[in-house]
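Visitor: for reference, the sequence and a predicted model appear below.
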Amino acid sequence: MRWGRAATAAAAAIAGALVALTVTGPAASAATTAEQLAGARYVALGDSFVSGYGLPPYAASPAPGCLQSSDSIAHRVASTYGLSLTDVSCTGATIANVTSTPQAVPGATVPAQLDAVTADTALVTVSIGGNDAGFSTVLASCAALGPSGPLLQDPASPSCAVKFGSQLAAAVDGLAPGLDAMLAAIHRKAPNAKVIVLGYPALAPTDAATPAGGCFSSALGTGQPPLPRNAFPFTDADRPLIASLSARLDAAQRASADRNGATFVSVLADSDAHTPCTGTTGPYLNGISLTSLQPPTLAEGAMHPNAAGASFLAARLQQAVGEAFPATGVQPGRAGTSDPPAPSPTVQPAAVDGPTTRLAESGSEITTLLITGGALAGIGALLVLTRRTRPLGRRSAAPAPK
């Protein structure tokens, strides 16, 4: 073999090793989170905002009366990562229904949601507190006739801010003990699990996201069918009340998560411009739609995530799960996995569309071996081929360099 062909072969070997680095690195980083989570046990807890109320078809589990969507947020997250899901979220659930109190739903009584959490659970997500904070009271009692009132159910009251304001704020501020006890109980039952608390999207916009003309739109219309769809029948005084209650609940959930070693995912700011407020484009929640006036009957899913909102929440939760399980090569929820190896300081996070993943420490070692071994093999081949270009059995007549 001549020198030119030998050099070409050696260069090809080295180039092959470099190509192995280019191909193997990104592929490994994109797959590692899903690989370590495949088959891991995931339990989803919560109320109607994560159960998918208003987004049929509904699942039979934990009970048909829970109105849990077959395509709930947890189902989407589980599908993304190949997790083994137990979703016990249920419409109408309170903190007590998560921790200890069975919940009565039409046609059944479902056990406390925490019963589904076991020692081998790798991931727990929970979104709860809205019913305890009185949001159902706001939605059921605060619809008004006009932007300055009065309330439909209480014409003597100009707004919910006057009638319920201090009561609702006190209810939110009193959630801390229940949230703390719930998160502590989750950790006791699943000490190796990652726990993620998902906040609520904005129900009403802040001042900054409110259109100049305000948010109010009538749920009654002319009083004759067809009735308006996705209205926002809350007064100019109640719109900031609802926004402030959402902010208080978001802060209470964050503080409890921080105190109890859980991850909190706030979606409030990113949904502020996507409420059912009149004039909003791309809302994440359904507005108020009445199906009849005699008796007044709300359409399913009022002031709850619509299809776009469910996709938004699922994407945020998927991202949080990816960040909670950076690539380590460790199978979560199994014995001996509570202390994963420290990551290599030379490995940087790899940003991808969707959940954030990181190159596994073991993956970086494999890649290093590929390039190092490939390069050495190429250089070795180059040296061997260089020697073989000389005639065998002879010494070179060229003088030694001085």
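Guide: Here it is on my side, so go on. Numbers count the residues shown, from 1 in each chain.
Visitor: C-alpha only now, for contacts and for neighbours.
Guide: Noted.
Visitor: tell me which stretches of the chain form helices.
Guide: Along the chain, the stretches classed as helices by DSSP state H are 3-37, 48-51, 73-81, 95-99, 135-141, 160-163, 165-173, 176-189, 238-259, 268-271, 307-324, 361-388.
Visitor: against which helices or strands is the second one packed?
Guide: Which is helix 48-51. helix 73-81 (3 or more CA pairs under 8 Å, 6 or more residues apart in numbering; DSSP states H and E).
Visitor: what's the burial count for Leu376?
Guide: For Leu376, the tally of surrounding residues (other CA atoms under 10 Å) stands at 15.
Visitor: all strands of the stretch 201-350 of the chain, in order?
Guide: Per DSSP state E, counting those that start in this stretch, the stretch 201-350 of the chain carries strands over the ranges 263-265, 290-293, 296-298, 349-350.
Visitor: just put those in TSV and tack on distance to Thr99.
Guide: Formatted as TSV, these follow (distance: least, CA to CA, whole Å):
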stretch	distance to Thr99
strand 263-265	19
strand 290-293	34
strand 296-298	30
strand 349-350	36
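Visitor: use this one as the comparison:
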Amino acid sequence: MRPPRARSLRTLSVALLSALGLAAAGIAAAAPAGASASGYAALGDSYSSGVGAGNYISSSGSCERSTNAYPYLWQSSNAPSSFDFAACSGATTADVLSSQLSGLNSSTGLVSITIGGNDAGFSSTMETCVLEGTSACLSAVSTAENFANTQLAPKLDAVYAAIHADAPNAHVVVLDYPHLYQVPGSCWFGISDTSRNAINGAADDLDGVIAKRAANAGFSFVDVRSAFTGHEICSNDSWLHSTTFPIDESYHPTAAGQSGGYLPGFTSAA
């Protein structure tokens, strides 16, 4: 018969080994959940859906999702376990919250998004600048900048929080918007350089707000402005449409803008 101390030591050893075994089993059980989070969801507005890049997916309808858009190009090269292409032309932060998050879950490992431009009135501002002259353009740009600097942040915060809640295992990459114009440039007609500079300045304000809110959410941020430098409207190698027909492709990246301006930055961050 073993002495009492020997029995107690043996009992303690068995208990410790059992505890370690349970902990190891817990780690092993948790690992597949993270490993399986390999789906990709592409959210946001027309800059992510690929308006302006052509080759639209017929089933996407007015969302105009393109096979030349950076999300589609990335998934073609990387073969994620699933691909939820939810980005849609004209989308605002409210649209993302109401109609783009249903495909997110614990298996979503990567999310990309461009959002905020439509909240700030991108389309209406550009329409004013093109049709109503410099004074009206500067006024519209000022209104858009004021919105971006005073009202956009909580809207972005709500979107980013919802993404994190619905896709808790995802790495989220937030991308911004390029300068539209090279100033001075090779454009002899159209809006004034004063208006072009103001529009670029509004993009800087918008991108600054997006960068701060993305950082606050703990998300990765990709600034595409440097990638588009030398490829703006009025450059000799533009990756952005000027005024076009159909009108909805105006002021959006071409296929080259998606593959050369957006895809490399996203790929590096993903």
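Guide: Everything's here; your move. Values in this document were obtained by computation on a predicted structure and should not be read as measured data.
Visitor: and the TM-score between these chains?
Guide: Remark: TM-score between the superposed chains equals 0.80 [TM-score structural alignment, normalised by the length of the second structure]; 234 aligned residues with a CA RMSD of 2.1 Å.
Visitor: rewinding a little: just the helices of the first structure: most buried one?
Guide: helix 48-51 (a mean of 29; mean count of other CA atoms under 10 Å).
Visitor: run a quick neighbour tally on Gln26 of the second structure.
Guide: Rather than Gln, residue 26 of the second structure is Gly. When neighbours are counted by other CA under 10 Å, Gly26 of the second structure comes out with 11.
Visitor: if I look at it, how far off is Ala33 of the second structure?
Guide: 12 Å (CA to CA, to the nearest Å).
Visitor: still on that earlier bit, nearest to Pro205 of the first structure, out of the helices of the first structure?
Guide: Closest to Pro205 of the first structure of the helices of the first structure is helix 238-259 (CA to CA; 6.0 Å).
Visitor: so where is that closest one in the second structure?
Guide: Mapped onto the second structure using TM-score structural alignment, helix 238-259 of the first structure spans residues 195-216.
Visitor: and the matching stretch against the first structure, how far off on average?
Guide: Stretch 195-216 of the second structure differs from its equivalent in the first structure by a mean of 0.7 Å after superposition (mean CA distance after the TM-score superposition for the first structure).
Visitor: which ones are touching the residue nearest to the spatial centre of the second structure?
Guide: Nearest residue to the geometric centre of the second structure (CA atoms, centre = their mean): Ile113, 1.9 Å. Contact analysis of Ile113 of the second structure by CA atoms under 8 Å, 6 or more residues apart in numbering lists 42-45, 48, 87, 172-175.
Visitor: what residues are up against the aligned partner of Phe164 of the first structure in the second structure?
Guide: Counting by TM-score structural alignment, Phe164 of the first structure corresponds to Ala140 in the second structure. Ala140 of the second structure makes contact with 125, 128-129, according to CA under 8 Å, 6+ apart.
Visitor: one more: Leu104 of the second structure?
Guide: 41, 163, 166-167.
Visitor: what's the farthest-apart pair in these?
Guide: Ala41 and Asp166 (11.5 Å).
Visitor: over which residues of the second structure does stretch 375-389 of the first structure lie when aligned?
Guide: Using TM-score structural alignment, there is no partner range for stretch 375-389 of the first structure in the second structure.
Visitor: other residues contacting that stretch?
Guide: Everything outside stretch 375-389 of the first structure that qualifies as a contact, by CA under 8 Å, 6+ apart, is 1-3, 6-7, 9-14, 17.
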